[in-house]
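Visitor: Sequence unavailable; structure follows:
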């Protein structure tokens, strides 16, 4: 019998490659400009209607999310919160609470009012490592 050795398979072992900083940071000023342009264009002449506001809120959030994603912020999760309400003679305070990494995470906000509605939009850029 012949002693023939089978070729041994090499096993590659990879070390974790955690990237702690993004290649391109979330630019708050650019996102605020996107918000202002989108909201002013979409809601200039809109009146409050209980039936149309839910669809308007969803379509506005989707439009904003797609516009921000086109900026190609790598390793960021984009979260868009849109609040639309009827404007009467009342005040509104909106509060958000979350865990935050001040070095990597960021947010942009925009408020809009006309004589019929008020709108508050917040876009969060949450870094994923």
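Guide: Cool, the structure landed. Keep in mind that this is a model prediction, so the values were computed, not measured. Numbering: from 1, shown residues only.
Visitor: going forward, measure contacts and count neighbours with C-alpha atoms only.
Guide: Noted.
Visitor: what about the residue nearest to the spatial centre of the chain, distance to residue 88?
Guide: Central residue of the chain (C-alpha atoms, centre = their mean): residue 78, 2.5 Å from the mean position. For residue 78, the distance to residue 88 equals 32 Å [C-alpha to C-alpha, to the nearest Å].
Visitor: Structure two is appended below for comparative analysis:
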């Protein structure tokens, strides 16, 4: 039965550092306890999501990819994927530690009709953030959104 079982407490883990003497077998090995793990629940003061830099990345990437182009249904998925990948890569170069970067790009044809879009997320408003921007020309409407989710 569970009541009859004996509970054994485990000793803290110990790291042994080899020395020149211990390798030869001349002296005992020193024992140092491991430091307790650090749990970062909030980003540091200078480590928050860089919304303004990300907005500039979004806008410049969309302009580089779409300026001078006309909408083509067969090319739109490739453009959206290329914009998303370029934005994500450039955002990761900002080195925002412990942030998961998610990028979503929508490319549609401008025909005079409107569009409504909605997102729903469960997140921490103190650490997580999003940035969005759009690009328009005569035939293309492109909307890109970047989510920065802090990984606890």
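Guide: Yes, it's here. What you are looking at is a predicted structure, and each value in this text was computed from that prediction instead of being measured.
Visitor: I'd guess residue 108 of structure 2 is in a helix, am I close?
Guide: No - using DSSP: H, G, I helix; E, B strand; the rest coil, the secondary structure at residue 108 of structure 2 is strand, not a helix.
Visitor: measure residue 53 of structure 2 to residue 94 of structure 2 for me?
Guide: Taking C-alpha to C-alpha, one finds residue 53 of structure 2 at 8 Å from residue 94 of structure 2.
Visitor: Trace stretch 58-75 of structure 1 over to structure 2 and give me the residue numbers.
Guide: Counting by TM-score structural alignment, stretch 58-75 of structure 1 falls onto residues 81-98 of structure 2.
Visitor: cool, stretch 102-113 of structure 1 as well?
Guide: By TM-score structural alignment, stretch 102-113 of structure 1 lines up with residues 125-136 in structure 2.
Visitor: Next, the buried residues of the matching stretch.
Guide: Neighbour counts using 16 or more other C-alpha atoms under 10 Å place 127-136 of stretch 125-136 of structure 2 among the buried residues.
Visitor: Just the ones of these in strands?
Guide: Among the buried residues of stretch 125-136 of structure 2, the members falling in strands (DSSP state E) are 129-136.
Visitor: Using a markdown table, please lay out those together with distance to residue 144 of structure 2.
Guide: Below are those laid out as a markdown table (distance: C-alpha to C-alpha, whole Å):
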| residue | distance to residue 144 of structure 2 |
| --- | --- |
| 129 | 14 |
| 130 | 11 |
| 131 | 8 |
| 132 | 6 |
| 133 | 6 |
| 134 | 6 |
| 135 | 9 |
| 136 | 12 |
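Visitor: Pick the one among the residues you listed closest to residue 20 of structure 2.
Guide: Distance to residue 20 of structure 2, by C-alpha to C-alpha, is smallest for residue 129 among these, at 51.8 Å.
Visitor: Kindly reformat the buried residues of stretch 125-136 of structure 2 as CSV containing distance to residue 33 of structure 2.
Guide: What follows is the buried residues of stretch 125-136 of structure 2, written out as CSV (distance: C-alpha to C-alpha, whole Å):
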residue, distance to residue 33 of structure 2
127, 33
128, 35
129, 39
130, 42
131, 44
132, 48
133, 51
134, 54
135, 56
136, 60
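Visitor: between those residues, which is closest to residue 70 of structure 2?
Guide: Closest to residue 70 of structure 2 out of the buried residues of stretch 125-136 of structure 2 is residue 136 (10.9 Å), distances taken as C-alpha to C-alpha.
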